[in-house]
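1. The sequence isn't on hand, but the structure is:
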């Protein structure tokens, strides 16, 4: 089977404007969650978020691009440009029809859709609206496929161009599908990743309604507390991460820098409940088992687990059980951490941001910590790397995702020279 590697990386996340700033925040254990500034959040139960300080014009987007692109699409395009530049990949080396794009997102252009509704309805006052006030790009905002199309224009990609939208595993699944496009021979190079900008009144209200987000509004920087006994919900966030994927042979032939090889990927669904999780974590454990088998690695070969770690009680216990089932005794020895403690939960984008964190953990032989973990939940009894990053050899990483709808995904990344069993 074709070996697929990551040779380019682009990130926009809370607390920083690029890869270097992203890793600095994570490795130092700093938090970037704060009170919502994008709108008046006073009517809401949860008023904290992980916001990205983003200036599209300063990032090189033209006035025309800024007008037609939703904020999430802007993130994706900027990150794709950064990833392509980072890879050093000469696009002319691959025919346009051999280039592909896979983009993940949970809520796509939610920002622009809500903004346009507010304009049309005079902030919800009018039931009958005047279409003369409608943006000419409203159709773009309605169609999720527009975002990967914009990335395709950036990459000159005329091959497979796909949108993956299955909630909070979208970022993992988009990259996993990009790997499969190369392995099946449908593309030679794929720009893959995910983006989401869900910090809008309607999305905040949706999570308020089911009490999934934290009401710890008086301590925004301390609000995200995965695996802590005092946790009471996740912190909504935004962000994006994009990658350049190509075959190991191609990368080696051109002398490219390789962040890691994507050794295995699998996804499963619990077919159980839209938001509920089975306590035994069986579906996530099965995804982990398959990903390890594809990578031809044993559980003991994993040096770090990048957890979903949302900070909800049922999720943290669910995946703790899944790690014990899939990794056996090694689950108690391997470090586990959640970067959501520092940058919040950016829905569909978070899986790709967690892949980025996993790549940088391998690159720097450093495990990022779980911030705000002062009072461990006795039911979460693994090594969650509290508060401070840990320097250690990090050759293979397992990263997982869990999403509404019962989706459970797992990916194994490792140095290309890691010996398979």
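-> Ah, there it is. The shown structure was predicted, so the numbers you read here are calculated from the model rather than taken from an experiment.
2. switch to C-alpha atoms for all contacts and neighbour counts from now on
-> Fine.
3. Now do the buried residues in the longest helix along the chain.
-> Longest helix in the chain by number of residues (criterion: DSSP state H): helix 71-87. Buried residues in helix 71-87, counting neighbours by 16 or more other C-alpha atoms under 10 Å, are found at 71-84, 86-87.
4. which other helices and strands contact it?
-> Judged by 3 or more C-alpha pairs under 8 Å, 6 or more residues apart in numbering; DSSP states H and E, helix 71-87 is in contact with strand 4-12, helix 110-120, helix 146-155, strand 189-196, strand 239-247.
5. sorry, back to before: if we only consider the buried residues of helix 71-87, which is nearest to residue 270?
-> residue 72 (28.9 Å; C-alpha to C-alpha).
6. Okay, one more to line up with it:
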């Protein structure tokens, strides 16, 4: 069985505003949501800028009990799920619970709460033998990332397949791809799928400071994330969540659902090379793109837009540029390619799902989001990165790619909904 899978609901919590409307307005305006870190005192760190979400869990419908029980990342996923379900206009009570599943991607799980609780039980790190009496009763739920999928499943009444996918910065792409596969193979009819991360915490900053991956451009946070620009010097940490309602195509058509996009192809590869390093030729990402196109039945000439990983590190930007050239050939020079991380930062495991949302909305509205802060392109990055301003363009098929530490490389093809051979 190989059933078609479509996106019928989108929900977002992102820097610059909660909700799909606010997200789309930001990323098509070319404005940035990067700023000095305000969630804690970051004075001691090398990189002190981030793309934070202005998020009030109570304002967005979470109860005090839910707010206390859930980590910030789980709260993001819950609110994004609520929007996606409402957007899909699907009465979940008429879906057989065993045919409804959940997948949630996350790179760092409930890091924020785990760190906060360790500080409490260890008296600020002074005690090796910690006092568990100071921990919140939900500490175990913060330890196990599976709590994220469990919370979403409980929220929608899903009794089918449920999983957390954690593959670093490709987690969002891989989570949605896993959900798509479950529907395609017949294990589910509807999946609530996406990703979430809230990594803006002292321990995360320390990790990236240690390898000098994040930007030290603290004096100009608004312009700190500048993918493909010759002056870039590291990525800007972000946070957020994107959740989707995925359905089997016939199921969506029969109920008259609005379809944003069909997921027509996906592939992933690992470079088995280095924890943080990338080969300059981009071979593994190019192979993932090639295989995703093959599954979609698409040629390089069919790709109208590439949503880049575009993290803003010199190594990644050059690697990705080489990969797109290798996979698309001459078509690479004719295809617009942009990075929304220039505006909303890099939310680690969540960003792949957020970028899927950007692609689905680009297909819907016929607009390519820009790469902000791109004034002086790196000579080694010589493709059309849609600098500074969004571009109106008819889009039928788009490609989104992701790259993660550990060598993970993923590619997904999305297409405008329409009749085609099953």
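-> Received it, and whenever you're ready, just let me know what you need. Owing to the predicted nature of the structure, the values given are computational and were not obtained by experimental measurement.
7. Tell me which of the helices and strands packed on helix 71-87 of the first structure sits most buried.
-> Highest mean neighbour count of those: strand 189-196, a mean of 34 (counted as mean count of other C-alpha atoms under 10 Å).
8. Name the next helix or strand downstream of that strand, please.
-> Sequence order places helix 201-209 as the next helix or strand after strand 189-196 of the first structure, per DSSP states H and E.
9. mean deviation of that next one from the second structure?
-> Compared with the second structure after the fit, helix 201-209 of the first structure shows a mean deviation of 0.3 Å (mean C-alpha distance after the TM-score superposition for the first structure).
10. which other residues reach that helix?
-> Contacts made with helix 201-209 of the first structure from outside it, assessed by C-alpha atoms under 8 Å, 6 or more residues apart in numbering, are listed as 39, 41, 44, 45, 46, 114, 198, 213, 236.
11. ok, residues contacting the next helix-or-strand element following it?
-> Downstream of helix 201-209 of the first structure, the first helix or strand assigned by DSSP H and E is strand 236-237. Residues outside strand 236-237 of the first structure that contact it (C-alpha under 8 Å, 6+ apart): 14, 48-51, 197-199, 204, 213, 343-347.
12. Around the closest residue in space to residue 183 of the second structure that isn't next to it in sequence, how many other residues sit close by?
-> Excluding its sequence neighbours, the residue lying closest to residue 183 of the second structure (C-alpha to C-alpha, 6 or more residues apart in numbering) is residue 189, at 5.5 Å. If you count neighbours by other C-alpha atoms under 10 Å, residue 189 of the second structure ends up with 27.
13. same deal with residue 421 of the first structure?
-> By other C-alpha under 10 Å, the residues close to residue 421 of the first structure number 9.
14. Residue 149 of the first structure: what's it in contact with?
-> residue 161.
15. How about the secondary structure of residue 170 of the first structure?
-> Here residue 170 of the first structure is recorded as helix under DSSP: H, G, I helix; E, B strand; the rest coil.
16. Run a quick neighbour tally on it.
-> The number of residues packed near residue 170 of the first structure is 31, by other C-alpha under 10 Å.
17. if I read this right, it contacts residue 108, doesn't it?
-> No - between residue 170 of the first structure and residue 108 there is no contact under C-alpha atoms under 8 Å: 11.0 Å.
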